[in-house]
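Asks: can't give you the sequence, but here's the structure:
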């Protein structure tokens, strides 16, 4: 495990990212921010963060799972926490498989995230809200599964799901996971 206090926040909600950044800076972290995969890639060429906080849904149809995969390839010792607006077993398991040490449902604060960094073993079963699973949630989970299976290739995922690529892109844009 790295003792590097450099933290990368990958979050496309600017206000939430700014709040997290200030809070972690007060705790002694040096914080970098990116809101898409291209920015993450550029930051990784110059920096080697020891910690990362990644939103599950990013701008431009990007999945936070692809970001987790990229970060883990860059540094297998990096402690990565995935944040999401709704918790699902499928995405939690996939996030941990791809290299995340923890998966948290929003709203999560700095204390929750820092505690998650301390839990290195990883948890594949997050706390789930006590409600029935809707058809839309099941559809979203299936879309995420197929995206992972197709290595986040939207055209291939759409083919496997039996829908047009633009339809899948619209669904990904509509789904606000925050």
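Replies: Received the coordinates, thanks. Fair warning: this is a prediction, and the values are worked out from it, not measured in the lab.
Asks: hey, let's count contacts and neighbours off CA atoms from now on
Replies: Will do.
Asks: Endpoints of stretch 107-123, how far apart?
Replies: 18 Å (CA to CA, to the nearest Å).
Asks: Give the buried residues for it.
Replies: For stretch 107-123, a neighbour-count test (16 or more other CA atoms under 10 Å) marks 113, 116-117, 122-123 as buried.
Asks: Okay, buried residues for stretch 8-27 please.
Replies: Of all the residues in stretch 8-27, those buried under the rule 16+ other CA under 10 Å are 8-12, 17, 20-21, 23-24.
Asks: Filter the residues you listed down to the ones in strands?
Replies: In strands, judged by DSSP state E, the following of those are found: 8-10.
Asks: returning to what we had before: will you turn the buried residues of stretch 107-123 into JSON lines that also has distance to residue 169 and secondary structure?
Replies: Output for the buried residues of stretch 107-123, formatted as JSON lines (distance: CA to CA, whole Å; DSSP: H, G, I helix; E, B strand; the rest coil):
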{"residue": "113", "distance to residue 169": "30", "secondary structure": "helix"}
{"residue": "116", "distance to residue 169": "32", "secondary structure": "helix"}
{"residue": "117", "distance to residue 169": "33", "secondary structure": "helix"}
{"residue": "122", "distance to residue 169": "31", "secondary structure": "coil"}
{"residue": "123", "distance to residue 169": "30", "secondary structure": "coil"}
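Asks: let's bring in a second one:
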């Protein structure tokens, strides 16, 4: 039986994911604290991990490398409510196998948990061959600069050469959809 560790600080979402994935054949364990996640991973020894990108005040991206070192063969999927290409690239670079935006349906989740790496590489290549819209490129660039400045809005605005309030307004807007997703 596949074992799934859900590292998510939203107790309701974590419980809902556990119920959904138990019906799909996973034995699920839940952890709501970043500092306890490595201990829980060591004790439970999962074959799969669902990791939230934001766990309370901590960044789930910082857990990817230690989890990967502890469990090199685990299938690790990062979940986020704030999806961007910049964070997706960073997550994959750090060792995540997949990256999904919340909310996510069961079928998409199952596909990510059971996907073969070759299929993911092929899908990613097909996805990146199409050009991004200028508005989407702007959003991605802002997100990357924000990540590089550790989330510091004032420093990011200075680097981008824009007023802090202008940057805050741009960040409040949802990412611009691409025609590729249609």
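Replies: Thanks, I have it. This is a predicted model, so every value here is computed, not measured.
Asks: Work out the TM-score between the chains.
Replies: Once the chains are laid over each other, their TM-score by TM-score structural alignment, normalised by the length of the first structure reads 0.69; 151 aligned residues with a CA RMSD of 3.4 Å.
Asks: Let's check: the centremost residue of the second structure is which one?
Replies: When CA atoms, centre = their mean is applied to the second structure, the residue found nearest the centroid is residue 78 (3.4 Å).
Asks: Assign a three-state SS to it, would you?
Replies: Under DSSP: H, G, I helix; E, B strand; the rest coil, residue 78 of the second structure falls in the strand class.
Asks: now for it: what does it line up with in the first structure?
Replies: In the first structure, residue 78 of the second structure lines up with residue 82, judged by TM-score structural alignment.
Asks: Look up how far residue 156 of the first structure lies from that match.
Replies: Residue 82 of the first structure sits 25 Å away from residue 156 of the first structure, going by CA to CA.
Asks: ditto for residue 85 of the first structure
Replies: According to CA to CA, residue 85 of the first structure and residue 156 of the first structure sit 26 Å apart.
Asks: Over to residue 6 of the first structure?
Replies: To residue 156 of the first structure, residue 6 of the first structure is 36 Å away according to CA to CA.
Asks: thinking again about what came up before, and which of the buried residues of stretch 107-123 of the first structure is nearest residue 71 of the first structure?
Replies: Proximity of those to residue 71 of the first structure, judged by CA to CA, is greatest for residue 117, which lies at 15.1 Å.
Asks: if I line the two up, what does that closest one land on in the second structure?
Replies: Counting by TM-score structural alignment, residue 117 of the first structure corresponds to residue 113 in the second structure.
Asks: quick one: the longest helix seen in the second structure to the first structure mean distance?
Replies: Across the second structure, the helix with the greatest residue count (assigned by DSSP state H) is helix 134-148. In this overlay with the first structure, the average offset of helix 134-148 of the second structure from its partner residues is 5.6 Å by mean CA distance after the TM-score superposition for the first structure.
Asks: which element follows that helix toward the C-terminus?
Replies: Where DSSP states H and E defines the elements, the next helix or strand beyond helix 134-148 of the second structure is helix 153-160.
Asks: who touches that next one?
Replies: Residues from elsewhere that reach helix 153-160 of the second structure (CA atoms under 8 Å, 6 or more residues apart in numbering): 142, 145-146, 149, 163-164, 167-168.
Asks: Buried residues in that helix, which are they?
Replies: Using 16+ other CA under 10 Å as the test for burial, helix 153-160 of the second structure gives 153-157.
Asks: hang on, the earlier thing: just give me the closest of the ones in strands among the buried residues of stretch 8-27 of the first structure to residue 76 of the first structure.
Replies: residue 8 (14.6 Å).
Asks: Give me the aligned partner of the closest one over in the second structure.
Replies: Residue correspondence to the second structure (TM-score structural alignment): residue 8 of the first structure is matched to residue 5.
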